[in-house]
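**Q** generate a structure from the sequence data that follows.
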Amino acid sequence: MLASTARGKSFTSEQDEAICRAYLSITEDPILSNSQRRSQFWSWVLAYKIKTNDNQISEASMKSRWQIIQKSCNKFRGCLRSIEALHQSGVTHQNIYDMAKQTYFDDTGKYFSGMDGCWAILENSIKWQDINTTENKSKNHAEPVIPNTCESPEPETTPLSGGSGSVSSPRKRPSGKKLAKRNKAKSKVEEVHNARHMDLLETLNKNMVDNQARKMELEERMVVSLERQTSCEEKKIERKDLEMEERIMGMNMEAIQDPETKAYYIHRRASILAKWSSQSSTNFFSEY
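**A** Below is the predicted model of the structure:
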């Protein structure tokens, strides 16, 4: 009879992998993973799991399952490192991975194949490696240790990819809480600066529009003033012309001895009479 795998009957490979992804998504958040208490941690993991997966699972079940996954992956990690430490010549990465799985079976009596997906998710996570390093030094494995990003050690080597035989690149360490807060504060300062800059530009544009409007109003007033001044000048000229015409019409022609002068004023009288007659006709018809 074959030995059982590391995965329990009530959990599928997809559920195990979902738990691993949920756990890492919470622990790799630079603010959440540093500010929450241990009692709140699994609530965050459960909330993320329910949000991203249709299979709702209790906090206690997820917590218990994660402990099994972590214990199995810790054990396999040790087996893998022990095989790598032999430095055997002519051995491929896939050979090392297969020998580590055989060593795991020899030590535990269980197959590691059911955890291949979980190992592929966890092996390159700096957060999980930090947890692994810390918990190997602790005697109590009942509670996961929530690492502090600022104090977490760097991974020693790049682990082998589970089952693929290729070396995977490690993930970049997420930024710490202080850096995240500084970046957020810097972003807010930039937003305030940009807002003030926009307000200043808006004020300048408004002042320019107001100045242009005042300038146009002043020009209109000047035009009106010039028109009035011109009208006054024209009235003065008309008044002088009328006075001169009245003097000519009131002159005594018999008293003028010079024939040419007399002929000139007679001609002027005729022109004035024609003008007055024309103006009278225009005024008459304009009234009717």
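**Q** could you use CA atoms for every contact and neighbour count after this?
**A** Noted.
**Q** distance check, K206 against L200.
**A** For K206, the distance to L200 (C-alpha to C-alpha, to the nearest Å) stands at 10 Å.
**Q** next: K186.
**A** 21 Å.
**Q** over to S278?
**A** On the measure of C-alpha to C-alpha, S278 and L200 end up 66 Å apart.
**Q** same check, this time on K184
**A** From K184 to L200 the distance is 24 Å (C-alpha to C-alpha).
**Q** again with K172
**A** Taking C-alpha to C-alpha, one finds K172 at 41 Å from L200.
**Q** more neighbours: these two, which one.
**A** L200 (12 against 9; other C-alpha atoms under 10 Å).
**Q** for the helix or strand containing E246, packing partners?
**A** According to DSSP states H and E, E246 maps onto helix 177-249. Helices and strands touching helix 177-249, by 3 or more C-alpha pairs under 8 Å, 6 or more residues apart in numbering; DSSP states H and E, are helix 259-287.
**Q** can you list the buried residues in the helix it packs on?
**A** Neighbour-count burial for helix 259-287 flags 262, 265-266, 269, 272 (criterion: 16 or more other C-alpha atoms under 10 Å).
**Q** state the pair within the residues you listed that is farthest apart.
**A** Greatest spatial distance among the buried residues of helix 259-287 (C-alpha to C-alpha): K262 and I272, at 15.3 Å.
**Q** identify the residue nearest G117 in space, chain neighbours excluded?
**A** Using C-alpha to C-alpha, 6 or more residues apart in numbering and skipping the chain neighbours, the partner closest in space to G117 is E17 (6.2 Å).
**Q** now the second one, please; I'll put the structures next to each other:
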Amino acid sequence: MLNQRWQKIQKYVNKFSGCIAGINQRNESGKMEQDKIAEAKKVFEAQEKSKLDHAWILLRHQPKWIGIMQEMDSKKSKKRSNTCTTNISSSSTASTHIDIEDDMNTCDPVSRPPGRKVEKRKLKETTDQLVRIQKLH
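**A** Here you go, the predicted model:
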């Protein structure tokens, strides 16, 4: 039941995220982020009858969601061609290799916070060490 609800939320959040991406690609000057979100809401509500944009607001800065979006972007960029042909003169053609991944690799990847099991294991190890030290004294 919960998994089905999450799938529905994820589907609508992905669509809303696509609306945001489309508006951001326009690169209109003078528009604040709030204006872009409001415009995306209008576009989204015209396409879908669901109002789950509040879920996008909660998810957009979460490390797991950022990772998913970066993964989707990298899949899209792999579909595009990495080479560009430039016509220098009418008789010669040069091929220039452009690596899209260069800019992506320069930024540091977002690290996910440690999980519950890892935190519990670390806590148990430190308490075990403290108990051993106290027994020695």
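**Q** related to what we said a few turns ago, buried sites along the helix or strand in which the residue nearest to G117 of structure 1 is found?
**A** If you go by DSSP H and E, E17 of structure 1 is part of helix 13-27. For helix 13-27 of structure 1, burial by neighbour count (16+ other C-alpha under 10 Å) applies to 15-27.
**Q** can I get the residues you listed in JSON lines with distance to H87 of structure 1?
**A** Output for the buried residues of helix 13-27 of structure 1, formatted as JSON lines (distance: C-alpha to C-alpha, whole Å):
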{"residue": "Q15", "distance to H87 of structure 1": "36"}
{"residue": "D16", "distance to H87 of structure 1": "32"}
{"residue": "E17", "distance to H87 of structure 1": "31"}
{"residue": "A18", "distance to H87 of structure 1": "35"}
{"residue": "I19", "distance to H87 of structure 1": "34"}
{"residue": "C20", "distance to H87 of structure 1": "31"}
{"residue": "R21", "distance to H87 of structure 1": "32"}
{"residue": "A22", "distance to H87 of structure 1": "35"}
{"residue": "Y23", "distance to H87 of structure 1": "33"}
{"residue": "L24", "distance to H87 of structure 1": "31"}
{"residue": "S25", "distance to H87 of structure 1": "35"}
{"residue": "I26", "distance to H87 of structure 1": "36"}
{"residue": "T27", "distance to H87 of structure 1": "34"}
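**Q** which one of the residues you listed is nearest G117 of structure 1?
**A** Of all those, E17 has the smallest distance to G117 of structure 1: 6.2 Å, by C-alpha to C-alpha.
**Q** returning to that earlier point: which residues sit against the helix holding E17 of structure 1?
**A** Helix 13-27 of structure 1 is contacted from outside by 7, 32-33, 44-46, 48-49, 53, 62, 65-66, 69, 114-115, 117-118, 121-122, 125, 127-128, 146-147, using C-alpha atoms under 8 Å, 6 or more residues apart in numbering.
**Q** so where in structure 2 does that helix end up aligned?
**A** Against structure 2, there is no aligned range for helix 13-27 of structure 1 (TM-score structural alignment).
**Q** which other helices and strands does the next helix or strand after that helix contact?
**A** Where DSSP H and E defines the elements, the next helix or strand beyond helix 13-27 of structure 1 is helix 32-35. Here helix 32-35 of structure 1 touches helix 13-27, going by 3+ C-alpha pairs under 8 Å, 6+ apart.
**Q** how far does the helix it packs on sit from the chain's center?
**A** Distance of helix 13-27 of structure 1 from the chain centroid (C-alpha atoms, centre = their mean, to the nearest Å) equals 29 Å.
**Q** how about stretch 6-20 of structure 2?
**A** The answer for stretch 6-20 of structure 2 is 12 Å, by C-alpha atoms, centre = their mean.
**Q** in structure 1, what residues pair with it?
**A** Stretch 6-20 of structure 2 covers residues 66-80 of structure 1 once aligned (TM-score structural alignment).
**Q** mean deviation of the matching stretch from structure 2?
**A** On superposition with structure 2, the mean distance recorded for stretch 66-80 of structure 1 (mean C-alpha distance after the TM-score superposition for structure 1) is 0.9 Å.
**Q** in that stretch, what's buried?
**A** Using 16+ other C-alpha under 10 Å as the test for burial, stretch 66-80 of structure 1 gives 66-67, 69-77, 79-80.
**Q** and for stretch 94-108 of structure 1?
**A** Neighbour-count burial for stretch 94-108 of structure 1 [16+ other C-alpha under 10 Å]: 94, 96-105.
**Q** picking up where we left off before, please work out the angle formed by the directions of the helix holding E246 of structure 1 and helix 259-287.
**A** Put simply, helix 177-249 of structure 1 runs at 130 degrees to helix 259-287, going by axes from the mean of the first three to the mean of the last three C-alpha atoms, to 10 degrees.
**Q** what is the burial count for R81 of structure 1?
**A** By other C-alpha under 10 Å, neighbour count at R81 of structure 1 equals 15.
**Q** where's it relative to I96 of structure 1, distance?
**A** Distance from R81 of structure 1 to I96 of structure 1, by C-alpha to C-alpha: 9 Å.
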